[in-house]
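1. I'll drop the sequence and a predicted model, then ask my questions.
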Amino acid sequence: MSSVFTQIINGKLPADIVHEDDQCIVIKDIHPQAPVHLLVIPRKPLLSLAEADDSDAALLGHLMLVARRVANDAGIGHGFRLIANNGAAAGQTVDHLHFHILGGRRYGEANL
């Protein structure tokens, strides 16, 4: 699998990286849908959340904790959305699992 995210992880494409560790990276989205729009991307090349299995539990937990940490660092820890689009029918455009962190504005029921 060689998605745009794999190329970013391997240093072949540039990105605005805000966090990096041995299991994941977090980058600023190049087409932000909110004042703060970050992507949490595992280094492991999972296609989507549907492709994860029980052996990925620790990785998925790590991604959630990193999302919390970078949301706090970005000043949106008090209120943000964490979204994983799963498959093309749900709007997933890159075949590599990633979580969107969206914040910096108020969300209401009409925005769901």
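-> It's in. Residues are numbered from 1 along each chain as shown.

2. can we go C-alpha only for contacts and neighbour counts from here?
-> Will do.

3. what packs against the longest helix along the chain?
-> Ordering each helix of the chain by length in residues (DSSP state H) puts helix 57-73 first. On a contact count with 3 or more Cα pairs under 8 Å, 6 or more residues apart in numbering; DSSP states H and E, helix 57-73 meets strand 36-42.

4. how many neighbours does Ile101 have?
-> Look at Ile101: counted by other Cα atoms under 10 Å, it has 25 neighbours.

5. now for the helix or strand that contains it, which elements pack on it?
-> Following DSSP states H and E, one finds Ile101 within strand 99-103. Applying 3+ Cα pairs under 8 Å, 6+ apart, one finds that strand 99-103 contacts strand 36-42, strand 80-83.

6. any buried residues in the shortest one, and which?
-> With burial defined by 16 or more other Cα atoms under 10 Å, the residues of strand 80-83 counted as buried are Phe80, Arg81, Leu82.

7. use this one as the comparison:
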Amino acid sequence: MSTDLFCEIIAGERPATLVHEDEVAVSFLDARPVFKGHVLVVPRAHIETLADLADVGPFFDRVRAMAGAVEEGLGAGGTFVAMNNRVSQSVPHLHVHVVPRNPKDGLRGFFWPRTKYASPEEAQDYAGRVAGALTAG
């Protein structure tokens, strides 16, 4: 079995601000978010690319639910949902970015400026708001 940063987070060997987890996927805040509340959804099993994902339905059900939860929990106008496949894939583990969006938020094309959370407590607040919307929906 291959081990990468996301496998370590899934195994609890590396800290992350979890938003949700189940038998199919684990979702956590991106440590370098485009906008605060930027969530990564990763399959629990080590899968490197979309082509390697045998059953896309259950995984993308989680991605769809997370996109709705990010909008509802953060009061976002929408979301940007994206995935790199090999090229520009910073971690060799399939992952989908769910980024909160609002009109005139400054995001242009594929230029992804990054920000930071002021504290672990602020990160946990964002994760809790998204997780609350996920369970409410």
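-> The structure has been received and is ready for your questions. Please read all numbers here as calculations on a predicted model, not as lab measurements.

8. TM-score of the superposed pair?
-> In this superposition the chains share a TM-score of 0.80, using TM-score structural alignment, normalised by the length of structure 1; 107 aligned residues with a Cα RMSD of 2.2 Å.

9. contact partners of the strand holding Ile101 of structure 1?
-> Strand 99-103 of structure 1 has contacts (Cα atoms under 8 Å, 6 or more residues apart in numbering) with 33-41, 67, 71, 76, 79-85.

10. one more time with 6 Å, if that's ok
-> Ala34, Val36, His37, Leu38, Leu39, Val40, Ile76, Phe80, Arg81, Leu82, Ile83, Ala84 (Cα atoms under 6 Å, 6 or more residues apart in numbering).

11. again, but for stretch 66-83 of structure 1
-> Phe99, His100, Ile101, Leu102, Gly103.

12. map the second one across to structure 2 for me.
-> Read that as His100 of structure 1. When structure 2 is aligned by TM-score structural alignment, the residue opposite His100 of structure 1 is His97.

13. tell me, how many residues neighbour that match?
-> Neighbours around His97 of structure 2, by other Cα under 10 Å: 24.

14. distance of it from Leu5 of structure 2?
-> Counting by Cα to Cα, to the nearest Å, the gap from His97 of structure 2 to Leu5 of structure 2 is 16 Å.

15. repeat that for Val41 of structure 2.
-> From Val41 of structure 2 to Leu5 of structure 2 the distance is 13 Å (Cα to Cα).

16. higher neighbour count, the two?
-> Val41 (25 against 14).

17. OK, contacts around the equivalent of that one over in structure 1?
-> When structure 1 is aligned by TM-score structural alignment, Val41 of structure 2 is paired with Val40. Val40 of structure 1 makes contact with Val26, His98, Phe99, according to Cα under 6 Å, 6+ apart.
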